[in-house]
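Novice: okay, structure incoming, though there's no sequence with it:
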């Protein structure tokens, strides 16, 4: 999934999309602490989704310094549930919801009003961003993810009794040719 230019969005888009990568049993996705009310609201994955779930498969999420807010929340959430690997650049680090307050007729200030709490890490990505598992440039992120996925497929095939010997022979011939 390419979130490199994604500036965010609105909840519950993140928890709904994440639901495709969890089984039907709702899982605590993220909590949010509201500074003004001092209340914590928790959001879980959805029991029902409109389609087939994508379980036990590799997920790669591309992020960049231009990935913000809800897009970061989605990437951070899946990364720390060990559902996805993040590839690219560290994201913007915009985890806290903000509100504008009027100082006077000429000035507004921007204040954080809530923060996210991931159930595994107990923190969020404010100021630090979502740190990729594999750091690379924007230009190389998609290629890097593609190669990683292909390598996983090759490793899986090597374990199969019919394909494994063919791949071993292929690697041997390839090495012989490269050594010439």
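Specialist: Ah, there it is. Computed from a predicted model, the values in this text were never measured in an experiment. Numbers count the residues shown, from 1 in each chain.

Novice: use CA for all of it now, contacts and neighbours both
Specialist: OK.

Novice: okay, buried residues for the lengthiest strand in the chain please.
Specialist: Criterion DSSP state E: the longest strand present in the chain is strand 107-117. Of all the residues in strand 107-117, those buried under the rule 16 or more other Cα atoms under 10 Å are 114, 115, 116, 117.

Novice: so can I have CSV of the residues you listed showing distance to residue 134?
Specialist: CSV is the format used below for those (distance: Cα to Cα, whole Å):
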residue, distance to residue 134
114, 30
115, 26
116, 24
117, 24
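
Novice: and the gap between residue 83 and residue 19?
Specialist: Separation of residue 83 from residue 19 (Cα to Cα, to the nearest Å): 11 Å.

Novice: one more: residue 74?
Specialist: 11 Å.

Novice: helix, strand or coil for residue 175?
Specialist: helix (DSSP: H, G, I helix; E, B strand; the rest coil).

Novice: how many neighbours does it have?
Specialist: 11 (other Cα atoms under 10 Å).

Novice: before we move on, what about residue 40?
Specialist: 14.

Novice: where does it sit, in terms of helix or strand?
Specialist: strand 39-44 (DSSP states H and E).

Novice: now do that strand against strand 107-117, angle only.
Specialist: Orientation note: strand 39-44 sits at an angle of 50 degrees relative to strand 107-117 (axes from the mean of the first three to the mean of the last three Cα atoms, to 10 degrees).

Novice: alongside the first one, take a look at this:
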């Protein structure tokens, strides 16, 4: 078993070390790369480069393991760019790795600690909710190993959104994890019949493992539910795999930013008692494209800044739901929410002249200008800010099911105010001052 990530161990120490130790480290790093790195030719290039740097005395002035690890990591990246490849000074991690059953399989104490941390972080699931318009939203930040507890957490999250009309998976800040968790999450959005979506070739073992969607999952599947995946430049490793898989199978619309480019699962190797080298030992081979996202990242179907990706996905989902809906009762709340989402994506700014025209008394309602904002007062209630949705329609801060519309006459003068209700209908107030 190889890992997409490793938990951080105790703080590293920074002892000085000798020229002989530097020579030993350079040779050990070069050998580990040549024996294990997923691309043998690139491994040789990197090994030759750090050897040549050592011969050029590039590391002579580096006098601590910490700085040596940083300098060599930088040189390795110069020889071949790979975001997963990293040399680090971490004696605590070395000690942990020595307790593993094998070079790629953690021991029971490590597994117990991983499970404890996974449970405390709810297996990466930070938020599951139902958004207006009956859109499900799931935000999770890491793909933990698939334990029984993790399986139950996934099932609970999927059950919460099972009856929604569209689902948004938020991968914007997901740091990756295990391919088996990718497999589990993906399977909820496909039919029972397994689909081959990816293979992973492991160079040290010279094996290829195929991944298919699962024939069995706990709870309901959502094979026909509209699916959207949010991405950012921070979407990493296994999160990118899930995104790439769903995109290549045309099962989801990807919304956000291009992800980073690393596509290779990583295994840690002990260099000496101070240093650990994270080596990408395997590569994903997508069943559809026969390649992966290494070096390019996953390109979104709809490109938008990460902080607007959720709103954009909501807009896309609401438009799709409106296209498929013929019932006026179903369309009304969708149109209500879509109007709000569009205004958030492209905020409306009203100048002072327009605001001053709206200020006044409308029966039992008062509109005032304060600073650069309009405020709304209902009789006997506190003032609330009016936030423009269009140049004549406003939402009332803190009251999501009520809006205000300014109605003008043919000369552009405001003659009345309407309080619009979410389910339809309105109250009318003629302008009295």
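Specialist: Everything's here; your move. Computed from a predicted model, the values in this text were never measured in an experiment.

Novice: let me see the TM-score of these two.
Specialist: Scored against TM-score structural alignment, normalised by the length of structure 1, the superposed chains reach a TM-score of 0.83; 165 aligned residues with a Cα RMSD of 2.3 Å.

Novice: residue 249 of structure 2 matches what in structure 1?
Specialist: Counting by TM-score structural alignment, residue 249 of structure 2 corresponds to residue 81 in structure 1.

Novice: wait, that match touches residue 120, no?
Specialist: Yes. In this structure, residue 81 of structure 1 is within contact of residue 120 by Cα atoms under 8 Å, at 7.2 Å.

Novice: now the helices: where do they sit in structure 2?
Specialist: Secondary structure of structure 2 (DSSP state H): helices at 19-36, 40-55, 65-79, 91-98, 108-120, 148-161, 179-187, 238-248, 309-324, 328-345, 352-358.

Novice: got the buried residues for the fourth one?
Specialist: Think helix 91-98 of structure 2. For helix 91-98 of structure 2, by 16+ other Cα under 10 Å, it's 91, 92, 93, 94, 97.

Novice: isn't the third one up against residue 276?
Specialist: What that stands for is residue 93 of structure 2. Yes. Counting by Cα under 8 Å, residue 276 is a contact partner of residue 93 of structure 2 at 7.5 Å.

Novice: for residue 89 of structure 1, the count of nearby residues, please.
Specialist: Residue 89 of structure 1: 24 surrounding residues under other Cα under 10 Å.

Novice: now it: how far from residue 118 of structure 1?
Specialist: 21 Å.

Novice: repeat that for residue 171 of structure 1.
Specialist: With distances taken as Cα to Cα, residue 171 of structure 1 is found 43 Å from residue 118 of structure 1.

Novice: who has more neighbours, these two?
Specialist: Neighbour comparison, residue 171 of structure 1 and residue 118: the larger count goes to residue 118, with 21 against 12 (by other Cα under 10 Å).

Novice: I'd say residue 203 of structure 2 and residue 40 touch.
Specialist: No. Under the contact definition of Cα under 8 Å, residue 203 of structure 2 does not touch residue 40, with a separation of 9.0 Å.

Novice: who has more neighbours, the two?
Specialist: Just comparing residue 203 of structure 2 and residue 40: by other Cα under 10 Å the higher neighbour count belongs to residue 203, 18 against 14.

Novice: what does the more buried one align to in structure 1?
Specialist: Checking TM-score structural alignment: residue 203 of structure 2 goes with residue 35.

Novice: and residue 175 of structure 2, by the same measure?
Specialist: So residue 175 of structure 2 corresponds to residue 7, using TM-score structural alignment.

Novice: what residues are up against its match?
Specialist: Residue 7 of structure 1 is in contact with 66, 67, 68, 69, 70, 71, counting by Cα atoms under 8 Å, 6 or more residues apart in numbering.

Novice: now with 6 Å?
Specialist: When contacts are counted by Cα atoms under 6 Å, 6 or more residues apart in numbering, residue 7 of structure 1 is found next to 67, 68.

Novice: how near is it to residue 93 of structure 1?
Specialist: For residue 7 of structure 1 relative to residue 93 of structure 1 (Cα to Cα), the value is 11 Å.

Novice: check residue 128 of structure 1 too.
Specialist: 5 Å.

Novice: neighbour-wise, which of those two wins?
Specialist: More crowded of residue 128 of structure 1 and residue 93, by other Cα under 10 Å: residue 93, with 21 against 13.

Novice: quick check: the aligned residue for the more buried one in structure 2?
Specialist: In structure 2, residue 93 of structure 1 lands on residue 261 (TM-score structural alignment).

Novice: who's in contact with the closest residue to that match other than its chain neighbours?
Specialist: Computed as Cα to Cα, 6 or more residues apart in numbering, the closest residue to residue 261 of structure 2 that is not its neighbour in sequence is residue 297, at 3.8 Å. Shown in contact with residue 297 of structure 2 (Cα under 6 Å, 6+ apart): 259, 260, 261.

Novice: so how far is residue 21 of structure 1 from the aligned residue in structure 1 for residue 297 of structure 2?
Specialist: By TM-score structural alignment, residue 297 of structure 2 lines up with residue 129 in structure 1. Residue 129 of structure 1 sits at a distance of 22 Å from residue 21 of structure 1 (criterion: Cα to Cα).

Novice: over to residue 97 of structure 1?
Specialist: 25 Å.

Novice: the more surrounded of those two?
Specialist: Set side by side, residue 97 of structure 1 and residue 21 show more neighbours around residue 21, with 19 against 15, by other Cα under 10 Å.

Novice: and the more buried one, what pairs with it in structure 2?
Specialist: For residue 21 of structure 1, the residue aligned by TM-score structural alignment is residue 189.
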